[in-house]
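Undergrad: sequence and predicted model, in that order:
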Amino acid sequence: MNITDHYTFTLSEKVSRQKVTFKNRYGITLSGDLYLPKNTGNEKLPALAISGPFGAVKEQSSGLYANQMAERGFAVVAFDPSFTGESGGEVRNVASSDINTEDFSAAVDFLGLQKNVDRNKIGIIGICGFGGFALNATAVDKRVKAVATTSMYDIPRVAS
């Protein structure tokens, strides 16, 4: 099976995509795809970390959003949160407010280490069930300069 067979969208001709991994502070290895606009030279790019909806993987909605935002000039990491997809963590397919909030901060860590990213222009997009985790991460991580949610279902609030 070709690696591109499991994506639910077509990669833009204006964008490159590469597999990446990084760890959160709980030691869980997260799997992501880094989307970059082509032909940007040495320009420092604004960046975004994107995840969700709950139960989905980076080859679906978050990857589609990442592809679109990279077309618009952002460096973007779409990632599988802990316990989901190619990312680590046991038991599978569960939500943890603490760990999934940290997943976003770990993605911000990863983006901030990229040479072509402007560390003062990093944001988060949380889709559906990961909207609440995106808001939590933004509240505690001052490196995040912007946040957006779409079709938000606030798992952390419901769980509390």
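TA: Arrived safely, thanks for sending.
Undergrad: use CA for all of it now, contacts and neighbours both
TA: OK.
Undergrad: and for the residue nearest to Tyr7 when sequence neighbours are not counted, the neighbour number?
TA: Spatial nearest neighbour of Tyr7, chain neighbours left out: Glu59 (4.6 Å); criterion: CA to CA, 6 or more residues apart in numbering. By the criterion of other CA atoms under 10 Å, Glu59 has 20 neighbours.
Undergrad: try this one side by side with the last:
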Amino acid sequence: MKTLALTQEWDKTFPKSEKVNHSKVTFENRYGITLAADLYIPQNAKEKLAAIVVCGPYGAVKEQCSGLYAQTMAERGFMTMAFDPSYCGESGGEPRYVSSPDINTEDYSAAIDYLMLREDVDENRIGIIGICGWGGLAISAAVMDTRIKATVSSTMGAFDTYTSEERYEARRQLNEQRTADVKKGYHELAGGVPAELPDDAPQFMKDYRDYYKTSRGYHPRSLNSNGGWQTITSLPFLTFPLMAYADEIKSAVLLIHGEKAYSLGASQEAFKRMKGDNKELMIIPGASHTDLYDRMDIIPFNKIEVFFKNYLEPV
């Protein structure tokens, strides 16, 4: 496993809790990529704990939203892990700043592998949380990995909302960019969230700017806060069946979304595909997409806690 250079100082966008113990850990996925994670353990924990793996939003790092979710759930009695996905943040993987629906789904399973080897984790009580684009990847992980007993998707981002013709055109344009990249000898970056926007910009872009480009959520390793993904990185999502097998998930799923979020349709569509009385869609009145990133007065942590306690009960 590759040795990573990990920052040891507290460089999160949220204050450190005195109720949990924090440490940095690494683990390897089945593609040989070493991933970096923050581990949060409730203070004075004495027995094997239920554990929760957290990632997202898409283009963020563990020092942002996923770490906030992880620390908060650790305060409520769970061992939690927020990780940087392959190719991003402090995690390994070359080239940098790409994503893969296959590899990123595997990232969740690799995190679960790590937790299952810990003597202080109950291997039969592991769940996951995915935020924004990682909400969809969490559903993909819940399909693939039957060790996941409960899944929360928060403010799920939709990767593919195109018609077939729009999808073809998107692939055509991205492959033109791929040709340009190979001729130049390097991969063009798409640029992160703009710091300046016109007055008539969509509200959701203003919401993104107000998170990623301000002291509220800016982080120097975040792609969205800085140069962004490689321009062609979304290409595989145009052919990957992210939700195709959502109806085969037997474990519990809680989908959380804001009523005013531009992305609400993603959770609604996912919920329609699922089967079983252990699936739930919770819509937060008046909430936008980014309100569920860090608004402690809006994120339904009480609901999330009850959900995981119900479905991660000791066997």
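TA: Looks like it came in fine. Since the model is a prediction, treat every value here as computed from it, not as a measurement.
Undergrad: what's the TM-score for these two chains?
TA: With the length set by TM-score structural alignment, normalised by the length of the first structure, the two chains reach a TM-score of 0.94; 158 aligned residues with a CA RMSD of 1.6 Å.
Undergrad: quick one on the thing from earlier: the residue nearest to Tyr7 of the first structure touches Thr10, doesn't it?
TA: No: the criterion here is CA atoms under 8 Å, and Glu59 of the first structure misses it with Thr10 at 10.3 Å.
Undergrad: if I line the two up, what does the residue nearest to Tyr7 of the first structure land on in the second structure?
TA: In the second structure, the residue matched to Glu59 of the first structure (TM-score structural alignment) is Glu63.
Undergrad: any idea how far that match is from Ser267 of the second structure?
TA: 25 Å (CA to CA, to the nearest Å).
Undergrad: try Phe159 of the second structure
TA: If you go by CA to CA, the gap between Phe159 of the second structure and Ser267 of the second structure works out to 12 Å.
Undergrad: which of these two has more neighbours?
TA: Ser267 (26 against 17).
Undergrad: return the residues in contact with the alignment partner in the second structure of Ala107 of the first structure.
TA: Using TM-score structural alignment to pair residues, one finds that Ala107 of the first structure aligns to Ala111 in the second structure. Residues in contact with Ala111 of the second structure (CA atoms under 8 Å, 6 or more residues apart in numbering) are Phe27, Asn29, Val53.
Undergrad: quick check: which element contains Ala111 of the second structure?
TA: Assigned by DSSP states H and E, Ala111 of the second structure belongs to helix 101-116.
Undergrad: mean deviation, that helix versus the first structure?
TA: Compared with the first structure after fitting, helix 101-116 of the second structure deviates on average by 0.4 Å (mean CA distance after the TM-score superposition for the first structure).
Undergrad: what are the ranges of the helices in the first structure?
TA: 61-71, 97-112, 131-140, 155-159 (DSSP state H).
Undergrad: right, and those helices - which one's nearest Ser16 of the first structure?
TA: Closest to Ser16 of the first structure of those, according to CA to CA: helix 61-71, at 8.6 Å.
Undergrad: what about Leu174 of the second structure, how many residues nearby?
TA: 17.
Undergrad: need the counterpart of it in the first structure.
TA: Aligned against the first structure by TM-score structural alignment, Leu174 of the second structure finds no counterpart at all.
Undergrad: figure out how far whichever strand or helix holds Leu174 of the second structure is from the centre of its chain.
TA: Element membership for Leu174 of the second structure (DSSP H and E) is helix 164-184. Distance of helix 164-184 of the second structure from the chain centroid (CA atoms, centre = their mean, to the nearest Å) equals 26 Å.
Undergrad: check which helices and strands that helix sits against.
TA: Packed against helix 164-184 of the second structure by the contact rule (3 or more CA pairs under 8 Å, 6 or more residues apart in numbering; DSSP states H and E) you find no helix or strand.
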